[in-house]
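Visitor: Here is a sequence with its predicted model. Questions after.
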Amino acid sequence: MQDLRIGIIGVGQMGADHAERVVRRISGARLVAVSDPDLPRANALAESLSRPAGIAGATGSAAATGSASAQTGSSAAGGIRVIEDPLALIGDAGVDAVIIASPGFAHAEQLMACLEHAKPVLCEKPLTMDTESSLRVVEAEHKLGRQLIQVGFMRRFDPEYAALKQLLDSGELGRTLLLHNVHRNKSVPETFRSEMIVRDSLVHEVDVARWLFDDEIARITVHAPKPTSLVANGALDPQLAILEMASGAIADVEVFVNFQVGYEVRCEAVAEKGSATIGLGVDVLTKRAGQWGGAVPEDYRARFGTAYDVEVQRWVDATQRGEIDGPTAWDGYAAAAVCTAGIQSLQEGRPVEVEMARKSEVLG
């Protein structure tokens, strides 16, 4: 089986990380093209990743599609092409599958283009910026009669989360009643506003709750306690969300994106016969000079690097089989619906019902 030829849209921190991952650690795939509005950044990344011997062969692919790419405003950087227009990258005959790591506002158009060209796609969250456009994406995919979209809720691929899911599904602890979640970042850019904490950070725990409970979220309340004084942009940070499941179970989530200490993600499941906690970071616990402790990661790449590797490898393997192996477009739509209600709750200071289409009516 030939390697899957991957194009990546958006090469900021996340996209560049995925590009390095595909080149260095993923088997059965090779990076052939990138697209980003910041052309110098895209060219520098393509050049740096084209140097190792492991990328050998991409030059031939670029040459084979050279005349087409010349018409779409692309340039070659040592074998990995830089295509200025992301829609041209999606439509390029030399690209088999796409990773979307662009800002959320661009996702709807780019996902629709992937469906139009029948290109399998791994889309970083959010699926889109709102419930309505997410539902349109789900409906468009359904009309094709084939699932092409996988959403980047990578916590499902983290070994600790996977082990927790397996334990809860086994029934060993009885029914799961509560989830307690903590999601903290060391810092975020000043442009990261209050609603983005819901849409871009809390969204992970929204998917975790749906996945671990195997249930939909019926109501969300987002509380804004006294904000940190260490952020000048007026963001309501931290936030505390209460997710009420359709079954009556409850999940709470603390999201604090300017925690200053480091990156920390924890989850405790409380069940009828016991509890289970992950994300304690106790792999390396030191005691010395009358003190004990350990290191707190700087960002998500240290905590979830393995999860991203597993996610992308399984996506590649499934794509080669003509399948997907992870969160679907429906999962992305459900998360968007919850976050839309969450932003309304944050703005209005009250619980908000989650409005969603019936899955059976949309997907049959």
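Guide: Received the coordinates, thanks. Given the structure is predicted, the values throughout are model-derived calculations rather than measurements. Residues are numbered from 1 along each chain as shown.
Visitor: C-alpha only now, for contacts and for neighbours.
Guide: Fine.
Visitor: How many neighbouring residues does Ala58 have?
Guide: By the criterion of other C-alpha atoms under 10 Å, Ala58 has 20 neighbours.
Visitor: again but with Asp214, I slipped
Guide: By other C-alpha under 10 Å, 14 other residues sit near Asp214.
Visitor: next one: the one 5 residues further on
Guide: Counted with other C-alpha under 10 Å, the burial measure for Arg219 works out to 20 neighbours.
Visitor: okay, now the one to match up with it:
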Amino acid sequence: MTDLRIGIIGVGLMGADHAERVVHQTSGARLVAVSDPDSARASALADRLGVRTIDDPLALIADDEVDAVIVASPGFAHAEQLHACLDHGKPVLCEKPLTMDAESSLRVVEAEHKLGRSLIQVGFMRRFDPEYAELKKLLDSGDLGRTLLLHNVHRNKTVPETFRSEMIVRDSLVHEVDVTRWLFGEEITRITVHAPTPTSLVANGALDPQFAVFELANGAIADVEVFVNFQVGYEVRCEAVGELGSATIGLGSGVLTRAAGHWGGAVPDDFRQRFALAYDIEVQRWVDAAKRGEIDGPSAWDGYAAAAVCTAGVESLTTGRPIEVEMARRGDVLPSVQP
């Protein structure tokens, strides 16, 4: 079978990482073009990897030599680019968020459904992380009884000053939204986002850290600490508490050293190190599925559900109140799928 010819839109930190991944690690795929508003950045990457640059992202999507697209552009550009991918019938791996709000995300879901085939996979890479996958398997087995609680920690070393308070919800907390839905197999019905005393180490007035509580349709509860200017490094942990026991992931599996009167291990600088294997697995499975005419991971509906929760989360952050999550019934939007 011939290689899947891939174009990447957005070659910042994530897009450039995906470009290297496609070129050097992904089988059955070939990077052919990149696009980015920063033409110098796009050209430097394209020259190094031996691919074309296409200034207009919509032109990249329409290009006859591009079979599939990775969208790693800022979230505000996703809606237009996703609709273009659907119009041209091209499989797309879209980095989170699907779009910036629930309403536009639902329009994407509806447009894809009208095509009669699934083309959009959302980049919730934690589902592909071996530790998360093992936790999901354990919870589904029933060995711990019913899962009652989920505790999450999500910390970044630093983020740019332009990373505003609501972006912490839409771009960071969104991962825990998807993880919670996936591990429980239930929708989140209410969210409360608390803003404790913010760190003094950011000058832009960002409400950081944040603490969120999710209430699920089955009565379970999940909590999340998100701290994006933690200074130490990138840290993601998750503990599931069941009727018969608990399970924790993200404690670190590197070498523990004892030397010079100290003991400890390394904390990764950013998400690319912590979830490198998850990204590798995600992209490979997306490529393999796209060549079969399928997706193999979080769907457009999953992206919409996460956007709906985050839309409510931003309102909760602003008002300080619990906010009910407003979602369309799945069976109404996707009649061929059970609600």
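Guide: That came through, no problem. Fair warning: this is a prediction, and the values are worked out from it, not measured in the lab.
Visitor: Tell me how the two chains score on TM-score.
Guide: For this chain pair, the superposition-based TM-score is 0.98 by TM-score structural alignment, normalised by the length of the second structure; 335 aligned residues with a C-alpha RMSD of 0.5 Å.
Visitor: who's in contact with the most centrally placed residue in the first structure?
Guide: Centroid-nearest residue in the first structure, with C-alpha atoms, centre = their mean: Gly152, separated by 3.2 Å. For Gly152 of the first structure, the contact set (C-alpha atoms under 8 Å, 6 or more residues apart in numbering) comprises Leu122, Cys123, Glu124, Lys125, Glu311, Pro327.
Visitor: what's the distance between the second one and Met14 of the first structure?
Guide: In this view, Cys123 of the first structure and Met14 of the first structure are 11 Å apart by C-alpha to C-alpha, to the nearest Å.
Visitor: neighbour-wise, which of the two wins?
Guide: Each of Cys123 of the first structure and Met14 has its neighbours counted (other C-alpha under 10 Å); Cys123 has more, 26 against 14.
Visitor: Trace that one over to the second structure, please.
Guide: Cys123 of the first structure maps onto Cys94 in the second structure, with residues paired by TM-score structural alignment.
Visitor: Could you do Gly234 of the first structure as well?
Guide: That one, Gly234 of the first structure, aligns with Gly205 by TM-score structural alignment.
Visitor: Same check on Ala341 of the first structure?
Guide: Matched by TM-score structural alignment, Ala341 of the first structure corresponds to Ala312 in the second structure.
Visitor: mind checking how far the helix or strand harbouring that match is from the chain centre?
Guide: According to DSSP states H and E, Ala312 of the second structure maps onto helix 300-319. Distance, stretch centre to chain centre, for helix 300-319 of the second structure: 13 Å (C-alpha atoms, centre = their mean, to the nearest Å).
Visitor: Over to stretch 242-250 of the first structure?
Guide: Distance of stretch 242-250 of the first structure from the chain centroid (C-alpha atoms, centre = their mean) equals 23 Å.
Visitor: now swap in stretch 173-183 of the first structure and tell me
Guide: 22 Å.
Visitor: Break down the stretch 51-200 of the second structure into its strands, ranges please.
Guide: All strands of the stretch 51-200 of the second structure, identified by DSSP state E, counting those that start in this stretch, fall at 52-53, 68-71, 92-94, 120-122, 147-155, 188-194.
Visitor: Same check on the stretch 251-364 of the first structure?
Guide: Along the stretch 251-364 of the first structure, counting by DSSP E, counting those that start in this stretch, strands occupy 264-271, 274-278, 286-288, 291-293, 352-353.
Visitor: can you tell me what part of the second structure the last one aligns to?
Guide: Using TM-score structural alignment, strand 352-353 of the first structure lines up with residues 323-324 of the second structure.
Visitor: Show me what the matching stretch is in contact with.
Guide: Defining contact as C-alpha under 8 Å, 6+ apart, one finds that stretch 323-324 of the second structure is touched by Thr189, Arg190, Ile191, Thr192, Ala312, Gly313, Glu315, Ser316.
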